[in-house]
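Engineer: Any chance you could fold what I've pasted below:
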Amino acid sequence: MRAIGIDIGGTKIAGAVVDELGHIIAHDRRPTSASEPQVIEDTVVEMVKHLSQGEEIAAVGVAAAGFIDASQSVVYYAPNINWREEPFREKLEKRLDLPIIIENDANAAGWAEFRFGAGRLVSDMVILTIGTGVGGAIVSGDRLFRGGFGAGAELGHLRVVPNGLPCGCGAHGCIEQYGSGRALLRMANELADAGGIGQVLASVRSRNGVLTGQDISELVSIGDPGALSALRTLGTWLGQACASLAAVLDPQLFVIGGGVAQSGDVLLDPIRLAFLEALPARGYHPEPEFRIAELVNDAGVVGAADLARRYAETI
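Structural biologist: Here you go, the predicted model:
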């Protein structure tokens, strides 16, 4: 059974036909405007019709950032799209003669990693995606956790510092402010300002005008002390957050994804160390594994398609 996965971003929409083994058979990608909901709806409909040509499609899964209700129908709130209480599933079903589900994009990507990536051999997994912010998903007992209202697993908003840095969610001290790509840039700039091991960071910033994630990644790859220090600090915060999550969820595996995860063990090592230092009942509590995500840019469409296929099998 083949299904279509659609992943809606702030500036583009990606779509793919995916088989039952998670393989992409055909794909499409189109620019769009987050400020125009009708354009987004039209683009999704056009993509599904285009991708369906010559294919027997079982269902469509649409992934987007935001709070989705428990029935996978209504987008309560989307931070990057002008959606508020948007009945997106109903609108699409009126225009497409296919079963449809709407899913949070981090949940969809996490499910893909669980089914076809780093988590395929476990039953309980937590994934943290480290990008501009911190996203995440939870799989418990082979089932994707959504919470009672459908808006669960907002792991980036786990509070790690009481009265800490302000977060875009309105709270203070969220892990997103200490463990994200944006946080890494802040830490690197602070080291550049301080001199010492931050001298190379300061030099790169002076030459280019700003520090970018790519700059830090390149400096990490050549062992620059300042860039490595910033990354280790980031990993320490993430490890402490994972210890809190482990106390509640007891996963067998933590998967770390997103652009920052390209650093591999250079990031995982401080995460593991901080995790063990903060783990309750260390020495008596089983210790989960930490792995880098295997599916990268395709995780959203693959996960959305697989969730839609599973939904179609139940109706």
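Engineer: only C-alpha atoms for contact and neighbour calcs from this point on.
Structural biologist: OK.
Engineer: Can you tell me the element Leu228 falls in?
Structural biologist: helix 225-249 (DSSP states H and E).
Engineer: which helices and strands does that helix pack with?
Structural biologist: In this structure, helix 225-249 packs against helix 176-179, helix 181-194, helix 199-208, helix 213-221, helix 265-278, with contacts taken as 3 or more Cα pairs under 8 Å, 6 or more residues apart in numbering; DSSP states H and E.
Engineer: Thought Ala281 was touching Ala247, still the case?
Structural biologist: No - with contact defined as Cα atoms under 8 Å, Ala247 does not reach Ala281; the gap is 9.5 Å.
Engineer: Which parts of this protein are strands?
Structural biologist: Taking DSSP state E to define them, one finds strands in the chain at 2-8, 12-18, 24-31, 57-64, 67-68, 75-77, 84-86, 100-104, 125-130, 134-140, 143-144, 253-257, 289-292.
Engineer: The fourth one packs against which elements?
Structural biologist: In other words, strand 57-64. Short answer (3+ Cα pairs under 8 Å, 6+ apart): strand 57-64 packs on strand 2-8, strand 100-104, helix 105-116, helix 299-312.
Engineer: One more, please, to line up against the first structure:
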Amino acid sequence: MPLIQALTIGVDIGGTKVAAGVVDPDGNVLHHVRRDTPSSSPQATEDTIADVVDELRRRYEVTAVGIGAAGWIDVTGSSVMFSPHLAWRHEPLRDAVRRRIRLPVVVENDANAAAWAEWMFGAGQGESHLVCVTLGTGIGGAVITDGILMRGKYGVAGEFGHQTVVPGGHRCECGNRGCWEQYASGNSLVREAREIAASGSPVAQYLLDKAGGDPQKITGPMVTEAAKGGDPVAVELLEEVGRWLGVGLANIAAAFDPGTFVIGGGVCEAGELFLGPARETFRRTLTGRGFRPEARILRAALGPDAGLVGAAELARENARLFRRRRKPRPPASARLRARVDRLTEGLAEEGPRLR
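Structural biologist: Okay, here's the model as predicted:
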């Protein structure tokens, strides 16, 4: 079993996958494992987390585990209050997993974890006012200001995907209508592609052929691949999602005025086919445009590893702080002697001036 100082495990739980890895202090992932997310059962999700942690611990000695969870995490970092895409409802995830694996556990929102990784090791390095937006099954977000992860009063800051951009629009898993993630996420891209393919329009024939004639088998990576190959409908679909991304980023800029947006998630595999329209719409929609500096919009550098790297790094920092708090204090008599010694030294230094 390899032994490298201060290794931790990061677990990234999304709507469709559980990705985990052993991470070193420089943000390098030494080993990966992946499972499908059992989204219908909190107990099954805990089982999956314990399973991937056990598999990684058989290969490496680790000090702590960080979990990046797709949902609203309470301010204590102990419970998942709600997840639009998973079955968690006030789920005491931290303590449940800690009992199973017998290691220190940190639970953080998955977008917060990804943002922390990008700020520490990726595209957000050196930025004092960073906003990270992750586009996957839905849209996650996070804000880092002067090295502080802004969690909000109740721990649920950064849920930008659930800002309303189309009143009365598409129904969202959160219970509302017209949420941003219904127009600028991976799910929205797939929904639109399937709808146009199912309509029987000849313009979608290429995508339909790629899916074996079944619109329901069209996936996001399939649309991206088709767009890179020049398929006009796939290009149009990515441009539309990009424009919606730009609208939402302009709203966030009006509230937070960041210096940099870092955009992550699977949709970003399309590169400038997607980010180009996002930047153009952002500039057109930004309040005070032409009279204010514009934030940079950058693609995330760490790719799909960002969430697990950030969770592992947050677990490492938490373990380090815990060790400091647990450092034994000297006996009372020793503390008293040390205090007398400091006072004596101070008087000795002041002596010449007093005389």
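Engineer: For the two chains, what TM-score is obtained?
Structural biologist: Scored against TM-score structural alignment, normalised by the length of the first structure, the superposed chains reach a TM-score of 0.88; 313 aligned residues with a Cα RMSD of 2.6 Å.
Engineer: one step back: would JSON lines of the helices and strands packed on helix 225-249 of the first structure with mean neighbour count and distance to Phe67 of the first structure be doable?
Structural biologist: Shown next, in JSON lines, are those (neighbours: other Cα atoms under 10 Å; distance: least, Cα to Cα, whole Å):
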{"stretch": "helix 176-179", "mean neighbour count": "28", "distance to Phe67 of the first structure": "17"}
{"stretch": "helix 181-194", "mean neighbour count": "20", "distance to Phe67 of the first structure": "22"}
{"stretch": "helix 199-208", "mean neighbour count": "16", "distance to Phe67 of the first structure": "37"}
{"stretch": "helix 213-221", "mean neighbour count": "17", "distance to Phe67 of the first structure": "28"}
{"stretch": "helix 265-278", "mean neighbour count": "19", "distance to Phe67 of the first structure": "28"}
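Engineer: any chance of those in CSV, plus distance to Asp7 of the first structure?
Structural biologist: Below are those laid out as CSV (distance: least, Cα to Cα, whole Å):
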stretch, distance to Asp7 of the first structure
helix 176-179, 22
helix 181-194, 21
helix 199-208, 33
helix 213-221, 23
helix 265-278, 27
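Engineer: What does Ala20 of the second structure correspond to in the first structure?
Structural biologist: By TM-score structural alignment, Ala20 of the second structure lines up with Gly15 in the first structure.
Engineer: In this structure that match contacts Asp28, no?
Structural biologist: Yes - using Cα under 8 Å, Gly15 of the first structure is in contact with Asp28, at 5.0 Å.
Engineer: Can you check which residues contact both of these two?
Structural biologist: 47, 51 (Cα atoms under 8 Å, 6 or more residues apart in numbering).
Engineer: Switch the strands of the first structure over to TSV; also include mean neighbour count and distance to Ala241 of the first structure.
Structural biologist: Shown next, in TSV, are the strands of the first structure (neighbours: other Cα under 10 Å; distance: least, Cα to Cα, whole Å):
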stretch	mean neighbour count	distance to Ala241 of the first structure
strand 2-8	29	27
strand 12-18	24	31
strand 24-31	15	34
strand 57-64	26	25
strand 67-68	26	22
strand 75-77	19	25
strand 84-86	15	30
strand 100-104	28	21
strand 125-130	27	10
strand 134-140	24	11
strand 143-144	16	20
strand 253-257	24	11
strand 289-292	18	13
